[in-house]
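Chemist: build the 3D model from these lines:
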Amino acid sequence: MKIKEIIVVEGKDDTTAIKRAVEADTIETNGSSIGDAVIEQIKLAQKARGVIIFTDPDFPGEKIRKTITEKVAGCKHAFLTKDEARPKRGKGIGVEHASSEAIRLALQSVKEEMEEYISDITFDDLVDAGLIGGSQAKARREKLGISLKIGYTNGKQLHKRLNMFQITKEEYDEAINRIIQEEKN
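Modeler: As a prediction, this is how the structure comes out:
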């Protein structure tokens, strides 16, 4: 599988895992304090071939994703679940621990940012579905992120991400109904 876009990852081990799974070029951020030179490199990559942000499913990875998204418009996003990013042995979480199959699936399910899309999904819909403010909210948001392949978000960011990736009300409703049905079983 060959990827046209340049994939932005956190470090060398992530690049190794990506290249083991697919044929692609990468840019490494080398941590969460991304310098201006790396941002300029990502901007050039975005203009030339497009960019896929593929960071770890943890706080630093989300921080990197947010920083790049704020400074480089129109990026695409690939996500792994925390389970997919855990090593078979030992501790840690990251793209470098994911199987080649999980990486390929994440890259096949890339989501594209869209600034101007306004979803039919309201904040009240999120509250009503128990995604914000309830005892099961965090677990439900995690399941929703996996189902829609948009990654985990906190309650504040969920509505923004649903809009950013143009998740339709129908897709959202189907995912929520599946989650609620699974909880009943």
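Chemist: contacts and neighbour counts: CA atoms only from here.
Modeler: Will do.
Chemist: which strand runs longest in this structure?
Modeler: Counting by DSSP state E, the longest strand found in the chain is strand 2-9.
Chemist: which strands and helices sit next to that strand?
Modeler: strand 23-28, helix 36-48, strand 51-53 (3 or more C-alpha pairs under 8 Å, 6 or more residues apart in numbering; DSSP states H and E).
Chemist: at 10 Å what do you get?
Modeler: helix 12-21, strand 23-28, helix 36-48, strand 51-53, helix 59-71, strand 76-77, helix 100-108 (3 or more C-alpha pairs under 10 Å, 6 or more residues apart in numbering; DSSP states H and E).
Chemist: now the end-to-end length of stretch 2-15.
Modeler: 14 Å (C-alpha to C-alpha, to the nearest Å).
Chemist: how far off centre is it?
Modeler: Its chain's average C-alpha position is 14 Å from that of stretch 2-15, according to C-alpha atoms, centre = their mean, to the nearest Å.
Chemist: would you do the same for the sequence below? I want to compare the two.
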Amino acid sequence: MKIKEIIVVEGRDDTTAIKRAVDADTIETNGSAVSEETILKILHAQEKRGVIVFTDPDYPGERIRKIISEKVPGCRHAFIKKTDALPKSGRGIGVEHASPDVIRDALKHAHVIEEQQKEEITKDDLVTAGLIGHPKAKERRERLGDALRIGYTNGKQLHRRLMMFEISRDQFSKALKLILQEEENV
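Modeler: Prediction:
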């Protein structure tokens, strides 16, 4: 599978994992302090071929994603579940631990961020759905992020991420319904 866009990853091990899964070029941020030089490379890549941001499903990965989104508009974003980013042994979490199939699937479902954001889902909807301020809120947000392929978020980030990826009320409702049905069946 050949990927036209340049994939932005955190480090060399992520590049190795990407190249095991697909034929693609990468730019490495080398940590969460994304340099101006790296931002300029990403801007150039976005202009020439497009960019897919594919960072680890943890706080530093989200920080990198946010920095790039603010400075390089129009990037696509690929996400993997935390459970797919765990090493077989040892510690840490990251894209480098994901299987080639998981990486290909995440890239296939990468989202484009649109400039115009209209609010279909309100913060009150998130409270009513038990995604904020509920005993099971964290678990529900994690499962919702997986179902909608937008990654895990905390309560404050969820609304922004739903708007950023233009998740419709219908998509949100269907995903939430499945999550609540799964809870009932447990």
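Chemist: tell me the buried residues in the longest strand of structure 1?
Modeler: 5-9 (16 or more other C-alpha atoms under 10 Å).
Chemist: kindly report the same for stretch 99-119 of structure 2.
Modeler: 100, 102-104, 106-107, 110-113, 119.
Chemist: and which of these is nearest to Gly155 of structure 2?
Modeler: Nearest to Gly155 of structure 2 out of the buried residues of stretch 99-119 of structure 2 is Glu119 (C-alpha to C-alpha; 16.5 Å).
Chemist: grab the nearest non-local neighbour of the residue mapped onto the closest one from structure 1.
Modeler: Here Glu119 of structure 2 is matched to Ser119 in structure 1, going by TM-score structural alignment. Sequence neighbours aside, Asn163 is the residue nearest to Ser119 of structure 1 in space, at 5.5 Å (criterion: C-alpha to C-alpha, 6 or more residues apart in numbering).
Chemist: wait, the match of Glu119 of structure 2 sits on Ile167?
Modeler: Yes - using C-alpha atoms under 10 Å, Ser119 of structure 1 makes contact with Ile167 at a distance of 7.1 Å.
Chemist: shared neighbours, those two?
Modeler: His159 (C-alpha atoms under 10 Å, 6 or more residues apart in numbering).
Chemist: quick one: residues in contact with the lengthiest helix in structure 1.
Modeler: The longest helix of structure 1 (DSSP state H) is helix 169-184. Residues outside helix 169-184 of structure 1 that contact it (C-alpha under 10 Å, 6+ apart): 119-122, 125-126, 129-131, 139-141, 143-148, 162, 168.
Chemist: ok, 7 Å please
Modeler: By C-alpha atoms under 7 Å, 6 or more residues apart in numbering, the residues outside helix 169-184 of structure 1 that reach it are 120-121, 143-144, 147.
Chemist: now stretch 53-64 of structure 2
Modeler: 7-10, 32, 34, 65, 75-82, 93-95.
Chemist: quick one, what contacts the spatially most central residue of structure 1?
Modeler: Centroid-nearest residue in structure 1: Phe79, 3.5 Å away (criterion: C-alpha atoms, centre = their mean). By C-alpha under 7 Å, 6+ apart, Phe79 of structure 1 lies in contact with 54, 106, 149-151.
Chemist: please repeat the previous calculation with a cut-off of 8 Å.
Modeler: 54-57, 106-107, 110, 149-151 (C-alpha atoms under 8 Å, 6 or more residues apart in numbering).
Chemist: one step back: quick one: the longest helix of structure 1 to chain centroid distance?
Modeler: On C-alpha atoms, centre = their mean, the centre of helix 169-184 of structure 1 falls 20 Å from the chain's centre.
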